[in-house]
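Sequence plus predicted model, see below.
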Amino acid sequence: MVERHRCSISVGAFCPASPADHDYLQSARSLGLPVIPITENRSLDIGVLKQILRVIRTETIDIVHAHDFRSNVFALLAAKRSGIPAVTTCHGWIANSVKGKLRCRLDQGLLRWFDRVIAVSGHMAQTLPRFGVPQKRTTVIVNALVVENYQPGRDGTLRQEWEVPTDAFLVGNIGRLSPEKGQDLLLRAVQQLVVRKPRIHLVFIGIGPQESLLRSMSRELGIEDRVCFAGFQKDMARVYRNLDLVVQSSHTEGMPNVVLEAMLMEVPVVATNVGGTAEIVQPVCEDFLIEPGTVEALVGGIERVMADRGRYEEKARRGRRYVAEHFNQQRRVELLMQVYEEVLAQRSGTSGR
């Protein structure tokens, strides 16, 4: 996607001492991307900084771009040492523990030192002044997808693998099985719905620390036969073709790719109004949006779709057109190139900061 005459990108990937089985490295290389393994023996390994400094010298790097707390720390240190600008993208913060909250605070404190901070949603951009980031150093570049990779349709083959009846109304929850995703509330909502909507089934796509808890909870609620834990799925387009509805029950989000993907696959969505979710959903169908944190809102949102499937499927088809226009990868790359050019111009003194 990057115009070669404008920019050359080298991707640094944190990995263990033996990177041969690193999925990210393999995927990036299969796409022909220049990927450089950054090996580490522990979190915040000082050897990582030395490797990044060496890459900056050997590859003649002009800008360092980071994406999370760990890479933010090393990117800033390396950029300051090398005298080059540093850019970071804020995808959101998850704090499920005291340690997690501390990492979030530290990460937010680092933002003011970057030459440019990219927010993945307008909602997130509004929070950045609290962390000392001036508006003139903030740019909104929303998440985006390669539209051509998402071709809608129907495919019931996964239902057989998941032991879900072919005539079931199948709800999918996609993402890490973790407290911030609100999946416990979704299980309680399904328990209430089963009484009135006996055809409803739920499938969790993903893995995470709460899987055993959620499995136990489904048994305790008496809905174990209505819930499937499908784990990691590589072919996500195929997953969406087996779903009737995607539910995002999260307490926090940045700009959720799951909602973008569902709309590109023309699958109706029920999503909590957190982070940048409304920026995707509201222009398409306000009924897709619910308030976070309550079982009742989830029950109401799912029931609305089940009661009038034709209407909401038409809304989802409209959603594909909207996402394809406003969240496509080409547009995102162009905005990113503009950021790089502006930052370099500001550093060279050809443009005021």
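Cool, the structure landed.

contacts and neighbour counts: CA atoms only from here.
Fine.

any chance you could map the helices in the stretch 1-150 of the chain?
23-30, 46-58, 69-82, 98-110, 122-127 (DSSP state H, counting those that start in this stretch).

Tell me which of those sits most buried.
Mean neighbours per residue, mean count of other CA atoms under 10 Å, is largest over those for helix 69-82, with a mean of 19.

putting a second one here so we can go through both:
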Amino acid sequence: MTKASVREKLKPLWILISDRWGGPEQVAMSDMVEMSSAGIPMSLLCLEGSPVHAAALRHPRIKVHPFNHRPRKRVDWSFVRALRSFIEEVGANIVHINDEKLLWYLVPALWSHKDISLISSRYTVTDPSIKDLLRAIFLRRLDYMIVLSESIRAGVLTKKVISEKKVKVINLGLDFTRFDPAKSDGSVIRRGWGADKDTIVIGSVGRLVPELGQDTFIKAAAGLLKYHDWKMRFVIVGEEPLVASEEYVTSLNELVRQFHMEDIVTFSSLGDNLPDVMSAFDIFVMAGREEVPGLGALEALAMERPVVLSNVIGAEEIVGQKEYGLLVRAEDAFDLQTKILNLLENPSQRLAMGANGRQYVLSHFDKRTRFERSVDIYERCIKRRYARQERIHR
């Protein structure tokens, strides 16, 4: 089979049964958009009315199938039958998931469909939804597990629940024609935040949810108030209210009032100008407990901004040996305050980290590379399944 003929046979189906719009959902959607733009017929099964559903409807090349059926219990045979029927109906030959608890249903659903490949994207070392005793049984059905970093891969393999050759690293990918410092101007945004050219803007971007640690960021900012050598502004850029926790947002505002920081902490919404937002920062912070720092840190580095990240799985691969940023203990406001102060006191180090960081992400996190490696995994699945069918029919 030629490469072109293999690609023509691809019929991937993503299954995202999720009410969230977090990093995993956003990465999956980005991958689907890239593949559908390249002419690969992408299908998506998602919960009707979910953030994933809303996002997918903006991309007409993706064939969206809203789904109302949720599993009622650990082994819900009606859900298994519904999945099997749907997969057969769309004619998928690859099923891709990013929530391994779906294996409880997909493995029996695909029991009589050995010709359909099964792929999981893993964003953390462990998935608590499956007990260790059963994990190896379900994971054996996977053709591949895709992870975001060598750190996650190493952690997965220490569990000894899946073959080493099945676990593949595909880094996150950025569009560097969009994230280009030469094309962005953050000055207008800075003025909107009340920051002049002499103000150091320290900011974070992400969902307004506890696991991203905006409360830790505010507490660290309060600790920096005693230093009067710099004009500072702290900016929290949140995503659309659909994915924000209302109670948490209220608590963040209350925290700002408690510290009397209304004049130096700004809450802002995220539009379509993310490169300009990153360009408006001087330092990017991600202080939460999420196990993977995500795209935000890479986007900041692409815009030549140094990063301060929680020391969680995968973060060390982003900051290097303090070449592109600094690591802090997750949810430790004092440690975060100390590391930000370090960068405030060393402006030349700040600039060098940003410049070096852009070169690093250019080399390792290009979306074209992610696309080619992802498609390569799909093509390997097709080749393997067709080879198996040929052996059976001989």
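Cool, got the structure. Note that the coordinates shown come from a computational prediction; the quantities given were computed from them, not determined experimentally.

what's the TM-score for these two chains?
Overlay of the two chains. TM-score (TM-score structural alignment, normalised by the length of structure 1): 0.82; 338 aligned residues with a CA RMSD of 3.3 Å.

picking that back up, export the helices of the stretch 1-150 of structure 1 as CSV, with columns for distance to Val281 of structure 1.
Below are the helices of the stretch 1-150 of structure 1 laid out as CSV (distance: least, CA to CA, whole Å):
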stretch, distance to Val281 of structure 1
helix 23-30, 30
helix 46-58, 39
helix 69-82, 29
helix 98-110, 27
helix 122-127, 14
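
Show the contacting residues for the aligned partner of Glu180 of structure 1 in structure 2.
By TM-score structural alignment, Glu180 of structure 1 lines up with Glu211 in structure 2. Glu211 of structure 2 is in contact with 288-290, counting by CA atoms under 8 Å, 6 or more residues apart in numbering.

Show me which of the residues you listed is closest to Leu133 of structure 2.
Taking CA to CA as the measure, Glu290 is the one of the contacts of Glu211 of structure 2 closest to Leu133 of structure 2, at 25.5 Å.

Looking for the alignment partner of that closest one in structure 1.
Glu290 of structure 2 maps onto Thr252 in structure 1, by TM-score structural alignment.

can you give me the strands in structure 1?
Using DSSP state E, the strands assigned to structure 1 run over residues 11-15, 35-39, 64-66, 86-90, 116-119, 138-140, 169-174, 200-205, 227-231, 245-248, 269-272, 289-290.

So for Leu76 of structure 1, which of those strands sits nearest?
strand 86-90 (6.3 Å).

who touches the closest one?
Counting by CA under 8 Å, 6+ apart, 63-68, 72, 75-76, 79, 111, 114-120, 124 sit against strand 86-90 of structure 1.

again with stretch 321-330 of structure 1
Taking CA under 8 Å, 6+ apart as the rule, stretch 321-330 of structure 1 contacts 1, 142-147, 260, 263-264, 280, 284.

one more time with 6 Å, if that's ok
Here stretch 321-330 of structure 1 makes contact (CA atoms under 6 Å, 6 or more residues apart in numbering) with 144-146.

picking that back up, dump the strands of structure 1 into TSV; add mean neighbour count and distance to Ala316 of structure 1 as well.
Written out in TSV, the entries for the strands of structure 1 read as follows (neighbours: other CA atoms under 10 Å; distance: least, CA to CA, whole Å):
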stretch	mean neighbour count	distance to Ala316 of structure 1
strand 11-15	17	35
strand 35-39	18	37
strand 64-66	21	34
strand 86-90	23	28
strand 116-119	25	26
strand 138-140	19	25
strand 169-174	23	15
strand 200-205	22	20
strand 227-231	18	24
strand 245-248	26	10
strand 269-272	28	8
strand 289-290	22	13
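
the inter-axis angle of the longest helix along structure 1 versus strand 86-90?
With secondary structure taken from DSSP state H, structure 1 has its longest helix at helix 329-348. With axes from the mean of the first three to the mean of the last three CA atoms, to 10 degrees applied, the angle from helix 329-348 of structure 1 to strand 86-90 works out at 140 degrees.
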